[in-house]
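Trainee: I need the structure of the sequence given here:
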Amino acid sequence: MDAMVLAAIAKWPDVPACYGWLALDARGAWRIAGERVMHAGLAAFFSRNYEVGQTGEAYVQNGPQRAYVTLEDTPYVARVEASGTFRRLPDGVAAEAAAVWLSDDGVFYVELEGRLARVHDHDTATLAELLVAPDGAKLADAAWDGWPASRPDAAVRFAAGSIPLAYADATTLAERFGVVREPAGAA
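Mentor: Here you go, the predicted model:
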């Protein structure tokens, strides 16, 4: 968190929280009142001061004020790195996946450092290329019907090893990880 933000919290500890104006979309982009934040400096400030609290509510510490974030899906979006690791947006943390899921609508989710992240839609094909059958053959090369759900034995092969591919819907994953898409004060 920025030093100026910490100083502002110390100086004005009782500023009421803000709800409903800041959002994070399914591609990890910031939105204010529905409009994408185009100013790189403002987006970087939000990303540096972004946290997910113990109760699952995401927020940006905006000076002394906590601005709660409405989530389109998950509190983080994962970009696949060339090394097979992930870059977590919006905070930029690099991490290896602890688990991988595929939803019925074709969205990949990963667990990164104990947090749920939706894989960026631009990286879906890259992650799909890492799917393997138990014999180690790429699913793209194996005889199957083309939908990973028909292969309950599929795994994702990363540089550090393979992780079984599981199947779950977004709501189930959000409940499991305690994701709060719409903070309580926003209603």
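Trainee: can we go C-alpha only for contacts and neighbour counts from here?
Mentor: OK.
Trainee: What residues sit buried inside stretch 59-77?
Mentor: Across stretch 59-77, burial judged by 16 or more other CA atoms under 10 Å covers 59-71, 73-77.
Trainee: Give me the most central residue, this structure.
Mentor: The centre of the chain sits closest to Tyr76, judged by CA atoms, centre = their mean, with a distance of 2.1 Å.
Trainee: Enumerate every residue touching it.
Mentor: Residues near Tyr76 by CA atoms under 8 Å, 6 or more residues apart in numbering: Gly28, Arg88, Leu89, Pro90, Arg115, Leu116, Ala117, Arg118.
Trainee: Can you tell me which of the residues you listed has the most neighbours?
Mentor: Using other CA atoms under 10 Å as the neighbour test, the contacts of Tyr76 are led by Ala117, with 28 neighbours.
Trainee: ok so it is a helix residue?
Mentor: No. Under DSSP: H, G, I helix; E, B strand; the rest coil, Ala117 falls outside any helix and is assigned strand.
Trainee: I'd say it and Glu72 touch.
Mentor: No. Assessed by CA atoms under 8 Å, Ala117 is found out of contact with Glu72, at 11.7 Å.
Trainee: Here is the second sequence; please produce its structure so I can put it next to the first one:
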Amino acid sequence: MDQSVKDALARWPNVPAVHGWLSLDARGRWRLHPQGQAADGGPGEPITNTQILEFIGRNYGHDDAGRWFFQNGPQRVFVRLDAAPYVLRLADDSRALVTHTNAQVASVDSWWLDDDGQLYAMTPLGGGIVLDRDLPPLLEKMTADGGAPLLDALDALTPSQAIAAAFPGAYAAVPLHSIAARDVPKRLGFIPCPQADPA
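Mentor: Predicted structure coming up:
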């Protein structure tokens, strides 16, 4: 978190939080909802200013309830998450994963493949969805038990059973589970659309 944000929080600790103004789509793009209607599901307006994007990325976090937010000075701006708290892409050298905020993913605790074919990872940073365009090359790099291609082992994946999945050279073998898409937020511990507390 930026020092200027910490200073603002110390100076104005009781600024009310806001909801409905910011969302993160499934491709890692921040979107502004000028009317505060993110909960309605609209796409919002893309934020393209590089300095603003970097500022949001540096001051992005979550509370103990699993609500993710952008700390804008003293004000907490809760975020609607269209897929997960992080969107993960292959690094430029394709040897590890990087978040949409450009943070390196140091390790993966578990993988989750939903019934729509989307792949999620639980990481020390939080849960993330693998960017759609990077999913095929990532799956090609991943291996199952004994170093066999993961793609060959996915047919054995059932709702009640996990298989070991590794990204050689980057992440050790950890369980890969199947999951219903509707269960992803609960399993990865985030609230997709935080709401204001009742007055």
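Trainee: re earlier: and the residue nearest to the centre of the first structure, what's its match in the second structure?
Mentor: Aligned counterpart of Tyr76 of the first structure in the second structure: Tyr86 (TM-score structural alignment).
Trainee: Also Ala26 of the first structure?
Mentor: So Ala26 of the first structure corresponds to Ala26, using TM-score structural alignment.
Trainee: And the nearest residue to its match once chain neighbours are set aside, how far from Ala181 of the second structure?
Mentor: The shortest distance from Ala26 of the second structure to any non-neighbouring residue, by CA to CA, 6 or more residues apart in numbering, is to Ala83 (5.1 Å). Between Ala83 of the second structure and Ala181 of the second structure the computed distance is 10 Å (CA to CA, to the nearest Å).
Trainee: quick check: stretch 187-194 of the second structure aligns to which part of the first structure?
Mentor: Using TM-score structural alignment, stretch 187-194 of the second structure lines up with residues 176-183 of the first structure.
Trainee: Now find how far off-centre that stretch is within its chain.
Mentor: In terms of CA atoms, centre = their mean, to the nearest Å, the centre of stretch 176-183 of the first structure is found 12 Å from the chain centre.
Trainee: now do the same end-to-end measure for it.
Mentor: End residues of stretch 176-183 of the first structure are separated by 17 Å (CA to CA).
Trainee: buried stuff in that stretch?
Mentor: The neighbour-count check on stretch 176-183 of the first structure (16+ other CA under 10 Å) flags Val179, Val180, Arg181, Glu182, Pro183 as buried.
Trainee: which other residues reach it?
Mentor: 19, 55-58, 68-75, 115-116, 174.
Trainee: what's the answer for stretch 91-98 of the first structure, then?
Mentor: Contacts of stretch 91-98 of the first structure with the rest of the structure, by CA under 8 Å, 6+ apart, involve 47-48, 50, 84-88, 110-114, 163.
Trainee: So which residues of the second structure form strands?
Mentor: Remark: strands assigned in the second structure by DSSP state E are 18-24, 30-32, 45-46, 60-62, 68-72, 75-81, 86-90, 97-99, 110-114, 119-123, 126-130, 163-167, 171-179.
Trainee: who wins for proximity to Ala148 of the second structure among those strands?
Mentor: Of all these, it is strand 163-167 that lies closest to Ala148 of the second structure, at 9.8 Å by CA to CA.
Trainee: Run through the residues that contact Leu22 of the first structure.
Mentor: By CA under 8 Å, 6+ apart, the contact set of Leu22 of the first structure is Trp30, Arg31, Ile32, Ala33, Ala67, Tyr68, Val69, Thr70.
Trainee: Please apply the same query to Gly56 of the first structure.
Mentor: Phe177, Gly178, Val179, Val180.
Trainee: still on that earlier bit, could you dump the contacts of Leu22 of the first structure to JSON lines with distance to His39 of the first structure?
Mentor: Below are the contacts of Leu22 of the first structure laid out as JSON lines (distance: CA to CA, whole Å):
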{"residue": "Trp30", "distance to His39 of the first structure": "10"}
{"residue": "Arg31", "distance to His39 of the first structure": "11"}
{"residue": "Ile32", "distance to His39 of the first structure": "11"}
{"residue": "Ala33", "distance to His39 of the first structure": "15"}
{"residue": "Ala67", "distance to His39 of the first structure": "18"}
{"residue": "Tyr68", "distance to His39 of the first structure": "20"}
{"residue": "Val69", "distance to His39 of the first structure": "18"}
{"residue": "Thr70", "distance to His39 of the first structure": "19"}
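Trainee: ok, and the residues you listed in the second structure?
Mentor: Using both residues aligned by TM-score structural alignment, their matches' CA atoms under 8 Å, the second structure keeps these contacts from the contacts of Leu22 of the first structure: Trp30, Arg31, Ile32, Ala33, Ala67, Tyr68, Val69, Thr70.
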